[in-house]
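>>> Model the structure of this input:
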Amino acid sequence: MKILNQVQEDEVIAEFLLAEINSDRFKEGILNALRDHDLNLLIKPNLNDQTENKIRRDILGQTRGYGRNTDLFENFPKEVKWYKALFKKQDLKEVMYINYSYWNELSSNTRLPLQASKNIMNQIEVYEISNQGFLDINLVLKNGKVFPRLIFVSMNENSQIVVLEGHARLTAYFIESEYIPYELEVLIGYSEKFSEWDLY
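The predicted structure is shown next:
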């Protein structure tokens, strides 16, 4: 892993929403929270516009609990230093899922996407949820589609790294790992207080 430069929280929020507006699971909630605002607020964010940044922050709060200490972001640290980084394939193999029942089961309690991808290819499904979505993402990855950056978190550079956003995409990469780029640009946040985040 190579850290490139620090980024602002607003960029991370924008990237998170850009990814989830394309998610079958989260798209409807985001569009409802967007209300009458222009969709370009999410698709072509202007990070220099503080009004836009506030709207995006509110949307992520409504849909995923960001800044409200609920849902995905319950006990999430208030102060996180965010960076742009490059991950190689070997680095990605060590990234873990959040500590959540579905991802635990899918990965045979390893929390590793590589193990989950093996289970998917062995047609193991958990909680009666289809694996087709992973296969669909894998297909478009093979066809060269570029997705929003994965978002990771960690306590420090010597601690475990956990996916905050991008579980399905990371899993899809490992279904046919030869399609993982030599280096993949991601966003990663650091805070010692991630030890208090239940999903870490």
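>>> Could you use CA atoms for every contact and neighbour count after this?
OK.
>>> mind listing the strands for the chain?
Taking DSSP state E as the test, the strands found in the chain are 2-7, 81-88, 151-154, 161-165, 183-190.
>>> Show me what the second one is packed against.
Taking 3 or more C-alpha pairs under 8 Å, 6 or more residues apart in numbering; DSSP states H and E as contact, the helices and strands that strand 81-88 lies on are strand 2-7, strand 183-190.
>>> Show me what the shortest one is in contact with.
Going back to what we said before, that points to strand 2-7. Applying C-alpha atoms under 8 Å, 6 or more residues apart in numbering, the external contacts of strand 2-7 come out as 81, 82, 83, 84, 85, 86, 87.
>>> Distance from that strand to the middle of the chain?
How far strand 2-7 lies from its chain's middle: 17 Å, per C-alpha atoms, centre = their mean, to the nearest Å.
>>> next one: the longest one
The chain centroid and the centroid of strand 183-190 are separated by 10 Å, computed with C-alpha atoms, centre = their mean.
>>> for the strands of the chain, which one sits closest to residue 118?
Ranking the strands of the chain by proximity to residue 118 (C-alpha to C-alpha) places strand 161-165 first, at 18.5 Å.
>>> Packing partners of the closest one?
Packed against strand 161-165 by the contact rule (3+ C-alpha pairs under 8 Å, 6+ apart) you find strand 151-154.
>>> For stretch 78-97, buried residues please.
Under the neighbour-count criterion of 16 or more other C-alpha atoms under 10 Å, stretch 78-97 has 80, 82, 83, 84, 85, 86, 87, 89, 92, 95, 96, 97 buried.
>>> Can you tell me how far the third one is from residue 126?
From residue 83 over to residue 126 the distance is 34 Å, taken as C-alpha to C-alpha, to the nearest Å.
>>> structure for this one too, so we can compare:
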Amino acid sequence: MRRLRPSSEAEMIALFLRTELASARFQDGLQALLARAGQPERVVTDPNLDDRDENHARRQLLTWHREYGTRSGLFNGFPDDVRWEWAAITPAELATVRYIDYSYWVELSGGTRLATDAAPRIRAGAAPFGVRSDWLPAMAAAVADAARFPPLILVTAEPRSDADLVVLEGHARLTAFMLRSDRLPPELEVLVGSSPTMSRWGLW
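Take a look at the predicted model:
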């Protein structure tokens, strides 16, 4: 993994929200939260990271949406000292990135938490807990057609090691990438957060 440039918590939050606002699964809920906060959708779709009030508003949105500020839900036990940076990752390195320790993703991957192991199971019709993955082949086809996707958000406990990465946001995209890893570019840009106490995160 090749380090590119520093990032920040504010940029991570902005990317997380922007990606989930574009998701059919989360769009309605996030739009309702924006209305509750009296904020225009532009705060998420076109963020100004130099605006402290905007950054505060987005942090509050992510707290309402995913319990970020309270360090519960998805962010249960998530460290407060995460250092964020942009990096370029190769397909081979991406193949070693683990899913979060959550029952659906553990089952889909056959227990390994690796998207490379989930891929053949999806092709065979795996449906953990009755949840089918019929939508993934279409996303994989988009990968093969060189469609652009938002960057993945990854985390690690070792800032200078590429061997222990977990995906915080982007499980579906990671899986689609592994379904068509033969069509990935030589490198993909990702946002990486590191903390020596990352193992305390409940989904690590």
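>>> Overlay them and tell me the TM-score.
In this superposition the chains share a TM-score of 0.96, using TM-score structural alignment, normalised by the length of the first structure; 200 aligned residues with a C-alpha RMSD of 1.2 Å.
>>> re the thing from before, give me whichever of the strands of the first structure is most buried.
Highest mean neighbour count among the strands of the first structure (mean count of other C-alpha atoms under 10 Å): strand 151-154, with a mean of 24.
>>> quick one: that one aligns where in the second structure?
Strand 151-154 of the first structure corresponds to residues 153-156 of the second structure when matched by TM-score structural alignment.
>>> how deep is the nearest residue to residue 27 of the second structure once chain neighbours are set aside tucked in, by neighbour count?
With C-alpha to C-alpha, 6 or more residues apart in numbering as the criterion, residue 27 of the second structure has its nearest non-adjacent residue at 4.6 Å, and that residue is residue 21. Here the count is done by other C-alpha atoms under 10 Å, and residue 21 of the second structure has 19 residues near it.
>>> Residue 21 of the second structure reaches residue 33, doesn't it?
No - Residue 21 of the second structure lies out of contact with residue 33 (C-alpha atoms under 8 Å); the separation is 10.7 Å.
>>> Farthest pair within the buried residues of stretch 78-97 of the first structure?
Longest distance between any two of the buried residues of stretch 78-97 of the first structure is 25.1 Å, between 80 and 89; criterion C-alpha to C-alpha.
>>> Just give me the residue right at the centre of the second structure.
The centroid of the second structure falls nearest to residue 169 when counting by C-alpha atoms, centre = their mean (1.3 Å).
>>> what sits against that residue?
Neighbour list for residue 169 of the second structure: 16, 152, 153, 154 [criterion: C-alpha under 8 Å, 6+ apart].
>>> I'd like the residues you listed laid out as CSV, including distance to residue 105 of the second structure.
Shown next, in CSV, are the contacts of residue 169 of the second structure (distance: C-alpha to C-alpha, whole Å):
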residue, distance to residue 105 of the second structure
16, 19
152, 16
153, 16
154, 16
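>>> Looking at the residues you listed, which is nearest residue 114 of the second structure?
For those, the closest approach to residue 114 of the second structure (C-alpha to C-alpha) belongs to residue 154, at 13.6 Å.
>>> quick one: that closest one from residue 175 of the second structure, how far?
Residue 154 of the second structure sits 14 Å away from residue 175 of the second structure, going by C-alpha to C-alpha.
>>> most remote residue from the first structure's center?
Outermost in the first structure, C-alpha atoms, centre = their mean: residue 36 at 26.1 Å.
>>> what about the helices in the first structure?
9-20, 27-34, 40-43, 50-64, 89-92, 101-106, 113-121, 132-142, 167-175 (DSSP state H).
>>> Buried deepest among those, which one?
Among the helices of the first structure, helix 167-175 has the highest mean neighbour count (mean count of other C-alpha under 10 Å), at a mean of 23.
>>> Hmm, residue 171 and residue 101 of the second structure touching each other?
No - if you go by C-alpha under 8 Å, residue 101 of the second structure and residue 171 don't touch, sitting 11.7 Å apart.
>>> Now check the second structure for the residue matching residue 42 of the first structure.
Counting by TM-score structural alignment, the partner of residue 42 of the first structure is residue 44.
>>> who touches its match in this structure?
By C-alpha under 8 Å, 6+ apart, the contact set of residue 44 of the second structure is 14, 17, 18, 21, 58.
>>> State the distance from residue 148 of the second structure to residue 188 of the second structure.
Distance from residue 148 of the second structure to residue 188 of the second structure, by C-alpha to C-alpha: 10 Å.
>>> nope, residue 9 of the second structure is what I meant
Distance, residue 9 of the second structure to residue 188 of the second structure, using C-alpha to C-alpha: 20 Å.
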